[in-house]
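**Q** model this:
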Amino acid sequence: MGEKVFFGKGIRQIKMEDPELYESIENLDKNIWNAKVLDYRTQKLIAIAISATNNESSSFLKQVSKSKKELGISRDEMMDVLKVVLLTSGMIPFNHALEVVNKLYD
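**A** The predicted model follows:
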């Protein structure tokens, strides 16, 4: 697992203003990524699929870019993820996510 990165812009402020809340968020994050059955790579692919459905390209770009670099997620794996996005969330999120994947893998 790489360096801790929270994508919410307000988290930095929470860290300064409410260290106890920040610590709780950090502990929750550790517990989520420490699954008993699914490996970290599978969990990240699930997270990428969920991120793709939010139509927020910068967050999705960060997720895919980091996973590609740290975990070696392939374009074929990403396309499998996007097929699930297409089935469950429709053409608009699929197209937005596909644009990002094309930028990163082409």
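
**Q** please make it C-alpha for all contacts and neighbour counts, starting now.
**A** Fine.

**Q** any idea which helix or strand carries residue 79?
**A** helix 75-89 (DSSP states H and E).

**Q** contacts for that helix next, please.
**A** Taking C-alpha atoms under 8 Å, 6 or more residues apart in numbering as the criterion, the residues outside helix 75-89 that touch it are 45-46, 48-50, 52-53, 93-94, 97-98, 101, 105.

**Q** in that helix, what's buried?
**A** Of the residues in helix 75-89, those buried under the neighbour-count criterion (16 or more other C-alpha atoms under 10 Å) are 78, 81, 82, 83, 85, 86, 89.

**Q** show me what the helix or strand following it is packed up against.
**A** Moving toward the C-terminus from helix 75-89, the first helix or strand encountered (DSSP H and E) is helix 91-105. For helix 91-105, the helices and strands in contact under the criterion 3 or more C-alpha pairs under 8 Å, 6 or more residues apart in numbering; DSSP states H and E are helix 40-52, helix 57-71, helix 75-89.

**Q** here is a second sequence; please produce its structure as well for comparison:
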Amino acid sequence: MKENVFYGKGMGPVKKDYPDIYEAIVGLNDAVYTGKALDYKTQKLIALAIAASNSDDRAVKKQISSVVETFDTSKDEIMDVLRIVLLTSGMPPFVKAVNLLYEVID
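**A** Here you go, the predicted structure:
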């Protein structure tokens, strides 16, 4: 279910020109997304919350798209995550993430 999809703009050149670094990143990804105690969906929702808390538009859109495509996650489930962002990070990151949610969902 988990794929090695990295959304950073620089990953293509890293994969091509520095395969050792790329493979280290793949290994780190595999070590993080294990699904041992928390299932993969929960881990992806945590990643979404972190991206939203950081106000990282590109990462938020990619995380929303990924969790919707991979798990058919509902808008309400994502809003539950974003409510936590509102509580922990404040109104600006929350509103920005909600706008991005509607861009991706609609």
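
**Q** which one of the helices and strands packed on helix 91-105 of the first structure lies closest to residue 6 of the first structure?
**A** Set against residue 6 of the first structure and scored by C-alpha to C-alpha, these come closest in helix 57-71, at 10.2 Å.

**Q** specify the angle between that closest one and helix 91-105 in degrees.
**A** Following axes from the mean of the first three to the mean of the last three C-alpha atoms, to 10 degrees, one obtains 50 degrees for the angle between helix 57-71 of the first structure and helix 91-105.

**Q** have a look at how far, on average, helix 57-71 of the first structure is from the second structure.
**A** Relative to the matching residues in the second structure, helix 57-71 of the first structure has an average distance of 1.2 Å after the fit, by mean C-alpha distance after the TM-score superposition for the first structure.

**Q** same question for stretch 76-83 of the first structure.
**A** Averaged out, stretch 76-83 of the first structure is 0.6 Å away (mean C-alpha distance after the TM-score superposition for the first structure).

**Q** for that stretch, what is the distance to the chain centroid?
**A** The chain centre lies 14 Å from the centre of stretch 76-83 of the first structure; the measure is C-alpha atoms, centre = their mean, to the nearest Å.

**Q** can you check stretch 22-32 of the first structure too?
**A** Stretch 22-32 of the first structure has its C-alpha centroid displaced from the chain centroid by 16 Å (C-alpha atoms, centre = their mean).

**Q** ok, residues contacting that stretch?
**A** Under the criterion C-alpha under 8 Å, 6+ apart, external residues in contact with stretch 22-32 of the first structure comprise 11, 14, 15.

**Q** list the buried residues of that stretch.
**A** Buried, per 16+ other C-alpha under 10 Å, within stretch 22-32 of the first structure: 22, 25.

**Q** where in the second structure does that stretch align, residue-wise?
**A** When the second structure is aligned by TM-score structural alignment, the counterpart of stretch 22-32 of the first structure is residues 22-32.
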